[in-house]
Structures are given as C-alpha cells and as structure tokens.
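Participant: no sequence for this one, just the structure:
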C-alpha cells in the first residue's frame, strides 16, 4: 500500500518533485499481479501507430462495442495508470488507449505539446479506428485534451468524462520539471519510461517545452463554454492540482455538465477510490 500512496503523492505534486526514490516503479510493476497484468502502453499484441502532421502517436485497442478513448495524465503519466479503467471498460466497449505525444512510445513532434495539438492527435486516431463518434475519458492532462477535442470536433465526441481538470488561470502554478528532478525521485522508473520513447535524446528539450506551455496556458470560458456534448466533471475533494473551486468553475462554464466529487480523495481519485469513481461513471456511460 505504501507504493500506492507514493504514486498518488507524485501525481498530485508533479511540479515539485522532492520525495524519496524507487517506489513509483514498484507500484507500476504490480497489481493485479506481474504474471497477469497487461502491460498497457507497451503491449505489442494491441499496439498501433497513427501518423499525424508531425509525429507518430502510439495507441492500443481493447475489447468490442461502442468506441471509448482513454487519455492518461501528463509529465509522469502513462497509459498504465489507467489500467483499472481499461480492464473494466473493455468488457463492454472498444477501448482506444492513447499514449499522448512525448509519453510512452509516442513521438514528441516538432512543435509545442499544446492541448490543441494533442486534440488533433486524438482526432487522427479516432478517424483511423472508427467511423463512429466516441466517448472520451481523460485524467488531468488527458481531461484538458478532452476539453479541446470536444470543443474543436463536436461531431467526434458523444460524451466526455473529465477527471481532475478545472479552470486553469495562467501562472497559478509554476512548472519547472527537469531531468534531474525526475531522476532524483525515481531513476529506475524514469529510465523505464525513457526506454519506451522513440527519441529519448530529446527528453530535456521536451520537458522545457512542456514547462513553458503549462506556465503560459489558460483554460476558461472561451474553451469550456463551446463544449456542447454532455460532460461529467469529476474530481477528488482534496485535489491539489485541480482545487475544488476551479473544478466547480469549469463545471459551471459548460452548458451540459454534471458534477461528481469523490470525498476525501486526491488528484488521482480513481487510484484511492476506484469503486466510487466507477459508480459515478456508470449512469453516464451510453447504454
């Protein structure tokens, strides 16, 4: 259990790495068991690539049924963190799990890793996999990408579930992630992630670009107000990355939003209380 809570701390404090090393990767390597766990994000049996304007983006497909896109968190995020969702949703849906640019086996591309670019990456994969519109489930960075996708491609998104993504005002947090801070936290885990990257030599360049973008971005009424599909806005009550007031503000900006707050949960609420998150999601999923 100590591995789990360390991982939660990391996801909640991704801009200020300062904890003891060698625990994140231990969590990532277990549950349900090393022998049975599917290596989401690095599974040749399910893996595919889509070529966008400037990058090859990696994704995996599981299950059958109505298509559903799963988007992980940013910086230290990976498709594997969404394992419980994929396990559960693949029983009834065609799950399209995407490693966003700069993460896992996806290329970084030539431009700023903005939410607009990520939304276009996701759109390209949707077009490659299905002719249908999709449900989107995004966590943190993946939820913001979902907001941009729903706003710019309303014909592609039936519904959106956004976890841990509130109104974002420029400069409200400072992002200064470096290779040194990441390796100081858990060098083995970072090396595992770098081993997946097609261009590991560009990792420092990518981190600088991500920091610059996050420090300048703003997500408010101009983006959220144009989303016309139903949106389930979810967050942990104790989310430090997306404080409760910012989540409620985002909810109020979208015309067809619903709100679910998971009591006493941090940023990755689904890792501390998956049953509550799942129970909130079920009524929202298409029948």
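Facilitator: Arrived safely. Computed from a prediction, not measured in an experiment: that's the story for all the values here. Numbers count the residues shown, from 1 in each chain.
Participant: can we go C-alpha only for contacts and neighbour counts from here?
Facilitator: Noted.
Participant: just checking, next helix/strand downstream of whatever helix or strand residue 150 lives in?
Facilitator: Using DSSP states H and E, residue 150 falls within helix 141-152. Counting by DSSP H and E, the next helix or strand C-terminal to helix 141-152 is strand 157-163.
Participant: then this one, side by side with the first:
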C-alpha cells in the first residue's frame, strides 16, 4: 500500500511538472525566451493614445506592414515571437499589446471588439496610411475579423488563427483567479505584472473578459461583411475554437482559404510552427 501511495505521489508530481512546462511553453516559447524580449523591448517600443487607454506596440523590420495580435487573458506579444522573427526579415512588423495585456492600459470603456478594432487602427494610423496585413491568434483573430469588417479600405489580407463562428452558448469560459494563474508559472507572471500599468485591476479585468467571451458574437453578419482575402487557420484538435466552428467561419467569409494543422490544439502556432508558417507564407505572397 505504501508503494502504491509513493507511485501515486510520483505520478502527481510528474504530471504537475509536465503541466507547468506546457504552460511555460505557451507563455514564453523556450527558443526565444533569452533572446529579444518581445512586448518589453524599450528599443522598439512606443505608445499611442486610443480613446481612454494608452496602447503599447513594437515595430521591427522594413517593408509591407504586418500587424501582429496575440491571444487574450494569458496571451502576450512573446507568444508571437516566431512570427515576428520570421516576418521582420522582409516585412515591417507591428506587434501590439492589446488592452489589459503587457504594457497597455485597461482603460475604462466596456470590452468590445469594436473598441479593440479602434485600438488597432490608432496604432496603424500612427505608423502608416497604407493597407496592412493582419495576423491574429485567438482573441487577436476575432479582433482581426472586426478590423477587416470596420476598415475594409485599410486591410489587404487577414490571417485568423484559432477563431471560429461564435455565439452565446457555444462555449462556457471560466477563468482562473490571478492567484491560481500565478502558481502555474510564477516567473512569467512576475514578468507580466512588472509591465502592467495597473496590476491591481487584473482580476476585475479577467472577470469582465469572462463575461465578454461568454456573450460575444462572431457570426454570419460579421463574417460575410469581410471583403479582403482571409486565411482561416486552426489546429485539428482545437478545443477553444472547435473544428466545426472554424469551418463555419471559413464558409461564411466570401474570400477565404482554410488551413487545418493535423494533431494540434488551440496553440497551433506553438505546437507546429513549421506547418503554420508553411501555410501562411504563400498566402502572404499571393
């Protein structure tokens, strides 16, 4: 019996370590963690006032502008590191920290994708009057849908990763408390808290985001209004944007292409970046 107990304790410890390593990989990919501090790089960072909040962004490279939008809640610019590394060679990369993430303020206005789209365009207008390519993951992809719908004259192409049709009731989003999240990866959150203008508001912000995600809509009216070419992408095993919802989005967008990466989950860009990049690059170059 004692042996069985020891084995159970060992198994629990291994699983706990494995979970933390996976979370660490989601938050800060190991291959870039000690290179450029994307999202916290003073040599490339700027602010723009977007209505009631200062939005932080970084600019890398030269060429056609590509706007990078990370995921929500646990997301940060660092998770988009491989995209930035790959794109800045031939493009001008504009990596935005969205409201309540990294060095961007939360503001006081209600959370909406209209506001997120306005934030994006406030940054874009500061840099260029030309059309831009948008590349968004998860929350960033839903923001991308809204930007493309609201500002069709400014968006040449959109890559939307991990964002399918969404209506209230299709999923139930429940967030960890900040204390629970910090225990999952204390090093990551210590870094993120140090960047935040108002870290004391983080739990309230998460609560507001949970309500927003559970009531948000990304359905036919929005998706059919997008006129630019769109690459809709997801991991085959994405539990956050299940495959049927992603295919529905692809079918609703008039000028769309579909890329499903086998055997990958929601963080497909980290699970198999090579396959993701192989799908994105031809789409950008078309």
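Facilitator: Cool, the structure landed. Everything numeric here is computed off the predicted structure, so don't read it as measured data.
Participant: Got a TM-score for the pair?
Facilitator: Here the TM-score for the pair of chains, by TM-score structural alignment, normalised by the length of the second structure, is 0.89; 267 aligned residues with a C-alpha RMSD of 1.7 Å.
Participant: returning to that earlier point: in the second structure, what range does the helix holding residue 150 of the first structure match?
Facilitator: The aligned range for helix 141-152 of the first structure in the second structure is 139-150, by TM-score structural alignment.
Participant: How about stretch 105-112 of the first structure?
Facilitator: Aligned by TM-score structural alignment, stretch 105-112 of the first structure corresponds to residues 103-110 of the second structure.
Participant: Likewise for stretch 192-210 of the first structure?
Facilitator: Mapped onto the second structure using TM-score structural alignment, stretch 192-210 of the first structure spans residues 191-209.
Participant: Could you tell me the end-to-end distance of that stretch?
Facilitator: One end of stretch 191-209 of the second structure sits 21 Å from the other (C-alpha to C-alpha, to the nearest Å).
Participant: Kindly report the same for stretch 214-222 of the first structure.
Facilitator: Stretch 214-222 of the first structure has its terminal residues 17 Å apart, counting by C-alpha to C-alpha.
Participant: wait, what's in contact with the residue nearest to residue 157 of the first structure when sequence neighbours are not counted?
Facilitator: Once flanking residues are discounted, residue 157 of the first structure sits nearest to residue 134: 5.1 Å by C-alpha to C-alpha, 6 or more residues apart in numbering. By C-alpha atoms under 8 Å, 6 or more residues apart in numbering, the residues touching residue 134 of the first structure are 66-69, 126, 156-159.
Participant: Farthest-apart pair in the residues you listed, please.
Facilitator: 126 and 159 (14.2 Å; C-alpha to C-alpha).
Participant: Of the two, give the one with the bigger neighbour count.
Facilitator: Using other C-alpha atoms under 10 Å, the more surrounded residue of residue 126 of the first structure and residue 159 is residue 159, with 25 against 21.
Participant: my guess is the more buried one meets residue 233, correct?
Facilitator: No - under the criterion of C-alpha atoms under 8 Å, residue 159 of the first structure is not in contact with residue 233, lying 11.0 Å apart.
Participant: Now do the same contact list for whatever residue of the first structure lines up with residue 60 of the second structure.
Facilitator: In the first structure, the residue paired with residue 60 of the second structure is residue 62, using TM-score structural alignment. Applying C-alpha under 8 Å, 6+ apart, we find residue 62 of the first structure in contact with 46, 86, 90, 94-96.
Participant: With residue 224 of the first structure instead?
Facilitator: Contacts here follow C-alpha under 8 Å, 6+ apart; on that basis residue 224 of the first structure touches 147, 151, 250, 253-254.
Participant: which SS state does the closest residue in space to residue 146 of the first structure that isn't next to it in sequence fall under?
Facilitator: Leaving aside its sequence neighbours, residue 146 of the first structure sits nearest to residue 138 (C-alpha to C-alpha, 6+ apart; 6.2 Å). Recorded secondary structure, residue 138 of the first structure: strand (DSSP: H, G, I helix; E, B strand; the rest coil).
Participant: So which residues of the stretch 151-287 of the first structure form strands?
Facilitator: Assigned by DSSP state E, counting those that start in this stretch, the strands in the stretch 151-287 of the first structure fall at 157-163, 231-236, 257-262.
Participant: Let me know which of those is the nearest to residue 197 of the first structure.
Facilitator: That would be, of the strands of the stretch 151-287 of the first structure and by C-alpha to C-alpha, strand 157-163, which comes in at 25.7 Å.
Participant: The closest one versus strand 257-262: what angle between them?
Facilitator: Computed by axes from the mean of the first three to the mean of the last three C-alpha atoms, to 10 degrees, the angle separating strand 157-163 of the first structure from strand 257-262 equals 30 degrees.
Participant: Mind telling me which residue is nearest the centre of the first structure?
Facilitator: Centroid check for the first structure by C-alpha atoms, centre = their mean gives residue 72 as the closest residue, at 2.2 Å.
Participant: rewinding a little: please verify my assumption that the residue nearest to residue 146 of the first structure contacts residue 163.
Facilitator: Yes - Residue 138 of the first structure is in contact with residue 163 according to C-alpha under 8 Å; the separation is 6.2 Å.
Participant: who has more neighbours, the two?
Facilitator: Comparing residue 138 of the first structure with residue 163 by other C-alpha under 10 Å, the one with more neighbours is residue 163, at 29 against 23.
Participant: where's the residue in the second structure that that one lines up against relative to residue 102 of the second structure, distance?
Facilitator: Residue 163 of the first structure maps onto residue 161 in the second structure, with residues paired by TM-score structural alignment. Distance, residue 161 of the second structure to residue 102 of the second structure, by C-alpha to C-alpha: 21 Å.
Participant: swap in residue 84 of the second structure?
Facilitator: According to C-alpha to C-alpha, residue 84 of the second structure and residue 102 of the second structure sit 17 Å apart.
Participant: same check, this time on residue 205 of the second structure
Facilitator: From residue 205 of the second structure across to residue 102 of the second structure, the span is 13 Å (C-alpha to C-alpha).
Participant: Going by neighbour count, which residues of stretch 152-160 of the first structure are buried?
Facilitator: For stretch 152-160 of the first structure, burial by neighbour count (16 or more other C-alpha atoms under 10 Å) applies to 152, 154, 156-160.
Participant: related to what we said a few turns ago, out of the contacts of residue 62 of the first structure, name the ones that lie in helices.
Facilitator: Within the contacts of residue 62 of the first structure, residues falling in helices by DSSP state H are residue 86.
Participant: are any of the contacts of residue 62 of the first structure buried, and which?
Facilitator: For the contacts of residue 62 of the first structure, a neighbour count by 16+ other C-alpha under 10 Å gives the buried set as 86, 90, 94-96.
Participant: Now, these that are in strands?
Facilitator: Per DSSP state E, strands hold the following members of those: 94-96.
Participant: For these, give me JSON lines that also has distance to residue 284 of the first structure.
Facilitator: What follows is these, written out as JSON lines (distance: C-alpha to C-alpha, whole Å):
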{"residue": "94", "distance to residue 284 of the first structure": "17"}
{"residue": "95", "distance to residue 284 of the first structure": "16"}
{"residue": "96", "distance to residue 284 of the first structure": "18"}
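Participant: Cheers, nothing more for now.
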